[in-house]
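>>> The sequence isn't on hand, but the structure is:
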């Protein structure tokens, strides 16, 4: 299953230490003006080596489009693209070729396929998400022209968490710090925590909050194609994601009388007085903001000695080498946005096809 989506579809290819990462986008409407600078900007937000709290691997991550565009616009045919890998250090992984690293894809990939690319995790590497960011950027461009915006930010790293609702933050602050947090003070605390964890050769996880604004009512299917289920599947398909909630989610210590969203008509348009539902009811968007949270585990590769088993089943001690993120959150923000944008565009096109 290397293809995502129903109408707006992305098929991705490539491995961490292969020649390139790329993809084919099918189902993108014709006539969309493609802003190349915006697409590259989105890739730059994801690329490695961008700050002191990310992996030092240096990659330009410059996208090259191979098909589907003419005179700066989409033509309606498949859009092919690729991003070359130029800074692999495959030798860093020689000591791991027969090792099943704790909490990695090594064992499960080997069990499923009988072979695995041990260099940087191969296909299981988060480097594959380059393709998602490119496709997500194109989806964002389309959504923008119909008034839908997709924003994500780091809301928690370890025990350092934002305490206010997303409506209380200025989204313009998100890109003003290296952890992509809209609260400057909390951002500094997050940075210090990541640096402390990094100095110990360890890693740490956290939470990214996503907000989709401008979604029209009526997107989503009533039973097996629920919009929140599609968003959940999209987020849980991102490397290192362990949990997804939308609306009030796991904040369950309330009565129905406290969290029911009452309807009211304002300026000739139906709305709700509150939004505990997170913009989705019965699997279908109701026109309010869609907001959700995505939990990321600590990166599995730690630069400390660990006990595990090798391919023969013998217990061994090993220590990883190479360049790795101590915390995936800062670089995962554009990936969360990309997956949300692709999902929303796909379901918008599905609604139009009915």
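Thanks, I have it. The structure displayed is predicted, hence computed values, not measured ones.

>>> switch to C-alpha atoms for all contacts and neighbour counts from now on
OK.

>>> right, and residue 57 touches residue 325 too?
No - in terms of C-alpha atoms under 8 Å, residue 57 does not count as a neighbour of residue 325; the distance is 9.5 Å.

>>> More neighbours: these two, which one.
The neighbour comparison of residue 57 against residue 325 (other C-alpha atoms under 10 Å) goes to residue 325, with 26 against 17.

>>> and here's the other structure:
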């Protein structure tokens, strides 16, 4: 897993910039015979677009219409690389002309310049959240493979701006604002988001991802642990600053007698381990949480420096979300799906059966 490629056997390579011609990806290693057409991928992309998060969404409108370029014939995958492309159609690059010579606080401007000596200041180029379009398209294909194994993947908001969801109905979250697992949470979140928006600020939150019907045995001992791969996958998303598996940080505050998941002939009595023991799936739901930072583009004056090192202040224009949630939910869901798809193929290559 290097640079713009994720996975060993089920591999996604992405390309494109926020204000370039478009974004795309190549999925290599997908088995032949998986039902797939553009409408399947489009359904996931539509869930990533603005409008799923009430008043938190950007005013930028993109159709994000995907085109399959290769690897599919007569409605099924052929086993060859699947090429995907989504055209950018609603760029306003002039919004960024004022920050051409300025480093935006909280963004990758400073580090991209330090690494490459050049940066695409129009929305951040590859460091833009729009890069995730390709991940969602690739993740949609991974989910079709997982369906063949009876595995389902969910992503739902368990906290926004410090306000938690009180109910976890993850199956119902798909049809609610913010992909909320709690029917009552969106109203509270919208009220707070409106307040923060009036204050020209932004919010972070927490997204839980869950995979059900995961078979026992996925993941490798030591360096190939399932939970380590999940952490890598979720942390590769730009806005994510921390990841928990199962009980996560709460496990550090428990006693062993509280944190262990008792076994009975009928199964486990709890799931503090998040469905992973010894780095290998236990057959329980795989559960992880991603902690998402606030959007760094705020409509307040911030202290910074120019590319020449001169002190200055900046107020960032453009069209931005108040929170990466809930659009990031589909990205995190895709990354978990890609991780599991890859581990399934690794198990097959090693000749393991369950």
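Noted; the coordinates are in hand. What you are looking at is a predicted structure, and each value in this text was computed from that prediction instead of being measured.

>>> Now do the shared contacts for residue 57 and residue 325 of the first structure.
Counting by C-alpha atoms under 8 Å, 6 or more residues apart in numbering, residue 57 of the first structure and residue 325 have no common neighbour.

>>> Am I right that residue 179 of the first structure sits in a helix?
No - the assignment for residue 179 of the first structure (DSSP: H, G, I helix; E, B strand; the rest coil) gives coil, which keeps it out of a helix.

>>> so who does it touch?
So residue 179 of the first structure contacts 154, 187, 190-191, 329-330 (C-alpha under 8 Å, 6+ apart).

>>> Across to the second structure, which of those residues hold up?
Retained in the second structure (both residues aligned by TM-score structural alignment, their matches' C-alpha atoms under 8 Å) from the contacts of residue 179 of the first structure: 154, 187, 329-330.

>>> Please check those and keep the buried ones.
The neighbour-count test (16 or more other C-alpha atoms under 10 Å) marks 154, 187, 329-330 as buried among these.

>>> Just the closest of these to residue 251 of the first structure, please.
Nearest to residue 251 of the first structure among those is residue 154, at 19.1 Å by C-alpha to C-alpha.

>>> what about the closest one, is that helix, strand or coil?
Classified using three-state DSSP, residue 154 of the first structure is strand.

>>> Which strand or helix spans residue 215 of the second structure?
For residue 215 of the second structure, there is no host helix or strand (DSSP states H and E).

>>> From residue 244 of the second structure, how far off is the residue lying closest to it once chain neighbours are set aside?
Among residues not flanking residue 215 of the second structure along the chain, residue 283 sits closest, at 4.9 Å (C-alpha to C-alpha, 6 or more residues apart in numbering). Taking C-alpha to C-alpha, to the nearest Å as the measure, residue 283 of the second structure falls 19 Å from residue 244 of the second structure.

>>> Residue 292 of the second structure too?
Distance from residue 292 of the second structure to residue 244 of the second structure, counting by C-alpha to C-alpha: 12 Å.

>>> Which of these two has more residues huddled nearby?
Taking other C-alpha under 10 Å, residue 292 of the second structure and residue 244 do not tie; residue 292 has more neighbours (25 against 19).

>>> could you pull out the helices for the stretch 51-200 of the first structure?
106-113, 129-145, 184-199 (DSSP state H, counting those that start in this stretch).

>>> now those helices in TSV, with distance to residue 170 of the first structure?
As requested, the helices of the stretch 51-200 of the first structure are exported to TSV (distance: least, C-alpha to C-alpha, whole Å):
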stretch	distance to residue 170 of the first structure
helix 106-113	41
helix 129-145	19
helix 184-199	10
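
>>> so which of those helices gets nearest residue 313 of the first structure?
For the helices of the stretch 51-200 of the first structure, the distance to residue 313 of the first structure is smallest for helix 106-113, at 11.0 Å, taking C-alpha to C-alpha.

>>> Residues touching the closest one, excluding its own?
99-101, 115-116, 118, 121.

>>> Check stretch 243-262 of the first structure too.
For stretch 243-262 of the first structure, contacts defined as C-alpha under 8 Å, 6+ apart pick out 228, 232, 235-236, 272-279, 290-296.

>>> Great, nothing more from me.
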